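[1] What shape does this take:
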Amino acid sequence: MAVQIQFGTDGWRALIAREFTEDNVARVAAAHARYLRAQGGKRVVIGFDTRFGGARFARVAAGEFARRGLDVLLATEFLPTPALSFAVKHYGAAGGVMITASHNPPEYNGYKLKGPYGGSVTPSIARDVEGYIDAPDEPFGSEGRVESFDVRQAYYEALDRVLDVALLRTYQGELYHDSMGGAGSSWISEYARHANFEGLTVRPVRGEPHPMFHGVNPEPIPQNLELVSNLLAACQDPTFACVTDGDADRVGAVLAGGRVFNSHQIFAVLLKHLFDRGVRGRVVKTVSTSAIIDRLCEHLGLEVIETPVGFKYITDAFLEGEADERLAVLIGGEESGGLAVRGHIPERDGVLNSLLLLEAVAKSGKSLPALFADIERLTNFEHHYDRVDLHLDPAFDIKGAMRASLDWTDVAGQGVQEVVTKDGVKFVLQGGAFVMLRGSGTEPVLRVYVEAPSEDAVQVLLAEAVRRVHAFGTPNASSSSAGEDSTAPSPRA
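    Presented below is the predicted three-dimensional model:
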């Protein structure tokens, strides 16, 4: 029987050689081609990251599009997802394909769909494409052409228009870049050369492209960053390391001394920096993102839009802003480190956001932790956060556990002030903390998110929430915190 293919938060992903096969890639590409033909599309752009078989899977997809009469621009070497998304818009294509499983373990690959605007497809487009899977073909007509492309120079010129290049040329210092063996390899150091940042030394970490990502999952969270944390242990502020995930659309950071600077802190610093530069607009955040974003926006007089988890919802908001200036988005971001900013494509871009973090340091003369401490003082909000992923037995009723949690009136003695069910179940507690439960859309995993005024409070709330989940059923595997080692090879929504 044919494998059932369903799109998650950003396309389709599966285990290589099990579900992710040439035949199944062909099925998805054929459906995508049928959709684009129905929309009058004539051209598609296809890229891939450093994962095993990426180039071959990309060629398979290209063949399906060409057979259905679409011209194909096919990458000849790996490139970051944001560069592929930029290429879709730059070349006026009807859509794009990125062969990548992003931050997932190396055993996985995936198929990301990109819209003509240069970003993740909206939920409605994803549903429409999924509806064409295994549908009867219309007559194809003449075959399309398959040609190669190289968008690096044009992409760098697009970054020039977003960044304060003149300011960055004055910066004297070091920037470490851990590309984790992924598609971001060399893209920041080459940009620095392109822009003539003579005072900046970019030091690559795991810069050699690697299909197994040098032995870690290519996700910029603490358990995967021991190497770069050790390298930064002896450094002094304001030096820091930017970290890009497997396809370089997400960004992480490690501070001098080796401490991880989390995604919420990155979001807040970039928001404040762009505001100080004079950029205005709405701020879009997913429901699992820190309340410090809301506090900062309240202080700055900015409207906040909260969405379910999935960057496609943020893309929707950016597209609304492109259609109506009054709805323009300043920045949109998610808990996983994906951020998009005004003036660029409506897409997560780990390369650009790494350079914007450096720009914030260069402009202020302060380190990243000092900039975030300023925001905490400004908002009178102290940020502490952690997340646990519970890998459960497939028979465990995750939806039932979340339904049962709706009866919670407190967590560890802190009263529930509000229950938000936009995506999973989020408990806003008295005193400013929140606890959130959210099931993965692709695997038996329940994520538990906690933010609280102190690190001790975070751990107390996490422990209590996990205990209650265990009381509902019996997980088959141990939980894995964002600060602990976890090697479970599972895709993360």
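[2] contacts and neighbour counts: CA atoms only from here.
    Noted.
[3] tally of neighbours for residue 471?
    11 (other C-alpha atoms under 10 Å).
[4] How about the secondary structure of it?
    Assigned with DSSP: H, G, I helix; E, B strand; the rest coil, residue 471 falls in the helix class.
[5] where does the most centrally placed residue in the chain sit relative to residue 178, distance-wise?
    Central residue of the chain (C-alpha atoms, centre = their mean): residue 338, 3.4 Å from the mean position. For residue 338, the distance to residue 178 equals 16 Å [C-alpha to C-alpha, to the nearest Å].
[6] ok, now which ones touch the nearest residue to residue 135 once chain neighbours are set aside?
    Residue nearest to residue 135 in three dimensions, not counting chain neighbours: residue 31, with 7.4 Å by C-alpha to C-alpha, 6 or more residues apart in numbering. Residues near residue 31 by C-alpha atoms under 8 Å, 6 or more residues apart in numbering: 129-135.
[7] for residue 106, same thing?
    Residues in contact with residue 106 (C-alpha under 8 Å, 6+ apart) are 51-52, 211-213, 217-218.
[8] Name only those of the residues you listed that count as buried.
    Burial by neighbour count, 16 or more other C-alpha atoms under 10 Å: within the contacts of residue 106 this picks out 51-52, 211-213, 217-218.
[9] which among those gets closest to residue 406?
    residue 217 (33.5 Å; C-alpha to C-alpha).
[10] Verify the contact between that closest one and residue 211 for me.
    No - using C-alpha atoms under 8 Å, residue 217 is not in contact with residue 211; the gap is 10.8 Å.
[11] what about residue 161, neighbour count?
    Residues contacting residue 161 under the criterion other C-alpha under 10 Å number 11.
[12] Next up, the contacts around it.
    By C-alpha under 8 Å, 6+ apart, the contact list for residue 161 reads residue 343.
[13] what separates it from residue 177, distance-wise?
    Distance of residue 161 to residue 177, given as C-alpha to C-alpha: 22 Å.
[14] one step back: surely the residue nearest to the centre of the chain and residue 348 touch.
    Yes - counting by C-alpha under 8 Å, residue 348 is a contact partner of residue 338 at 5.0 Å.
[15] To check against the first, give me the structure of this:
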Amino acid sequence: MDPIKIKFGTDGWRAIIAQEYTVDNVKRVAEGTALWLKQQGGTRVVIGYDCRFAGELFTESTARVLGKHGITSLLAPTFISTPMVSLGVVKTGADLGVVITASHNPPSYNGFKLKSKLGGPSIPDDVTAVENLIPDEVPTDLPTIEELREQGLIEDHDFEQIYLDHVYANFDMDLIRNADFGIAYDAMYGSGQSAMIKLLPEARHLHCEYNPSFMGQAPEPIGRNLTQLSDVIKKDPKLSLGIANDGDADRIGLFDENGDFVDSHHILLLLLMYQYEYKGIKDGEVILTFSVTDKLKQLAEQYGLKYEVTKIGFKYIAEIMAEREVIVGGEESGGLAVSGHIPERDGIWIGLMIAEYMAKTGKSLNDLIQDVYDKVGSFNCDRDDVHVENDRKWEIVKQAEENPFKKIGSYTVTDVKHLDGTKFFLDGDDRWLMVRPSGTEPVLRVYAQGADAAETRKIIDAGRAEMSI
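    Below is the predicted model of the structure:
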């Protein structure tokens, strides 16, 4: 049987365990990684795995392939988050990071992410170069882990502790722990669980056990997947903040004191306000992906800051953060980054920053959101992922690009922008509808912003009616 062609997607290679994601195919990817790294003169790689099935086995398989090429693998004693790998690369001076994770995908998946020596995602050109070096053949005659240890080609590092030390150096953890509000944390059975139990021992911890099945739930920290966290907050008046992370803890979900979900659009605005007004960080730019609210540009303009809109995918933000000072960067799907840390999404870090903001100001999360609204006006954002036949999906995308709507429902289209999908501005700048295809699934993503939840839903429904989906 011919070997499968392994392709890296937006954030690494992902596949279903025991179908395409096998030990042999992981060895092939590791071989391509080793060949590329040797071309760069690299000799040391941090390898980490999350809480998915057989993470340790796939990690050791990767280390054995790298070891055959004389490359040293730096390993953690147990599962760690993706940001712990990225920070570990920086702190140890390693040349590359590898994370065995499928992030927020369903439990049947695993994956292989590459992290640069700068502490963020490897740039697309480097990922493509690795992909092109993946052989059809499975590497053989590999050394054992014991043999690699004897040769000094395995190093043991406590990357979780390195990360915790970094947190303690950058946050007032005593202030957060002793604040007059309670915190609930949902690990979604992911790799943030151990660190957050240590950082916030008094918090209410949900799904902080090792369970590779994730109880059948994709560990994606969005509102509909976190109803238990919401209910816990609603039933306990002492709890005023809910934090959730995905499987590898690089994304965040947030809940206010009412148990209501707070989306990434609002979190980005909160982070910018905290960094600029309270922490005094005024040098740098604001980077946002195309699907993020334009209110973030509005706040950046009020602060006199430059901003840039990128295609969707954190890798585009990370590329800019590697070269320029960025105060806040983020995407709609929960991947957010700030200055003073690595150029990487980090759900734990962002959660702690919001908790510290609340503790320092003595304000509730809703009070802080109102501060944002006082500056840029209130708004609501939402998204539908609509399953459509692929042919129909691309028809709609082509129409949006070549013959865009003049009206959507009762709204007049006043401007149209194309970058990574198409965004229709409706009756001005505060309302919009955006259409973007999934590159891998028969799914059309329909985003919208309105004044409130009811208007946002009205805009999405009107857009779907126009597109007959």
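[16] list the ones among the contacts of residue 31 of the first structure that the second structure also has?
    Using both residues aligned by TM-score structural alignment, their matches' C-alpha atoms under 8 Å, the second structure keeps these contacts from the contacts of residue 31 of the first structure: 129-134.
[17] just the strands in the stretch 151-300 of the second structure please.
    With DSSP state E, counting those that start in this stretch, the ranges of strands along the stretch 151-300 of the second structure come out as 154-156, 182-186, 204-206, 239-245, 252-255, 261-262, 285-289.
[18] I'd like those strands as CSV, with mean neighbour count and distance to residue 366 of the second structure appended.
    Formatted as CSV, the strands of the stretch 151-300 of the second structure follow (neighbours: other C-alpha atoms under 10 Å; distance: least, C-alpha to C-alpha, whole Å):
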stretch, mean neighbour count, distance to residue 366 of the second structure
strand 154-156, 16, 44
strand 182-186, 24, 15
strand 204-206, 18, 20
strand 239-245, 26, 10
strand 252-255, 28, 10
strand 261-262, 20, 9
strand 285-289, 25, 23
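[19] so which of these gets nearest residue 317 of the second structure?
    Among the strands of the stretch 151-300 of the second structure, strand 285-289 comes nearest to residue 317 of the second structure, with 6.5 Å by C-alpha to C-alpha.
[20] check the fit of that closest one onto the first structure and give the mean distance.
    Superposed on the first structure, strand 285-289 of the second structure shows a mean distance to its aligned partners of 0.7 Å (mean C-alpha distance after the TM-score superposition for the first structure).
[21] Residue range in the first structure corresponding to that strand, please.
    Mapping strand 285-289 of the second structure onto the first structure (TM-score structural alignment) gives residues 282-286.
[22] Stretch 348-361 of the second structure now?
    Under TM-score structural alignment, the match for stretch 348-361 of the second structure is residues 351-364.
[23] mind checking which helix or strand residue 316 of the first structure is in?
    Following DSSP states H and E, one finds residue 316 of the first structure within helix 311-323.
[24] quick one, the helix or strand following that helix and strand 282-286 angle?
    Downstream of helix 311-323 of the first structure, the next assigned helix or strand under DSSP H and E is strand 329-333. Inter-element angle recorded for strand 329-333 of the first structure and strand 282-286: 10 degrees (by axes from the mean of the first three to the mean of the last three C-alpha atoms, to 10 degrees).
[25] Have a look at how far, on average, strand 329-333 of the first structure is from the second structure.
    With the two structures superposed, strand 329-333 of the first structure lies on average 0.8 Å from its match in the second structure, counting by mean C-alpha distance after the TM-score superposition for the first structure.
[26] Specify, as a residue range, where that strand falls in the second structure.
    Using TM-score structural alignment, strand 329-333 of the first structure lines up with residues 326-330 of the second structure.
[27] residues in contact with the matching stretch?
    Taking C-alpha under 8 Å, 6+ apart as the rule, stretch 326-330 of the second structure contacts 268, 271-272, 275, 281-289, 314, 317, 320, 336-339.
[28] Now restrict those residues to buried residues only.
    268, 271-272, 275, 284-289, 314, 317, 320, 336-339.
[29] Give me the neighbour count for the closest residue to residue 292 of the second structure other than its chain neighbours.
    Nearest non-adjacent residue to residue 292 of the second structure, counting by C-alpha to C-alpha, 6+ apart: residue 332, 5.3 Å away. For residue 332 of the second structure, the neighbour count with other C-alpha under 10 Å is 24.
[30] Just confirm residue 332 of the second structure contacts residue 289, I think it does.
    Yes - contact between residue 332 of the second structure and residue 289 holds when scored by C-alpha under 8 Å: they sit 7.4 Å apart.
[31] re the thing from before, which SS state does the residue nearest to residue 135 of the first structure fall under?
    Put simply, residue 31 of the first structure is helix when judged by three-state DSSP.
[32] one step back: now for the helix holding residue 316 of the first structure, which elements pack on it?
    Judged by 3 or more C-alpha pairs under 8 Å, 6 or more residues apart in numbering; DSSP states H and E, the packing partners of helix 311-323 of the first structure are strand 119-120, strand 282-286, strand 329-333.
[33] following the shortest one, which helix or strand shows up next?
    Past strand 119-120 of the first structure, further along toward the C-terminus, the next helix or strand under DSSP H and E is helix 123-131.
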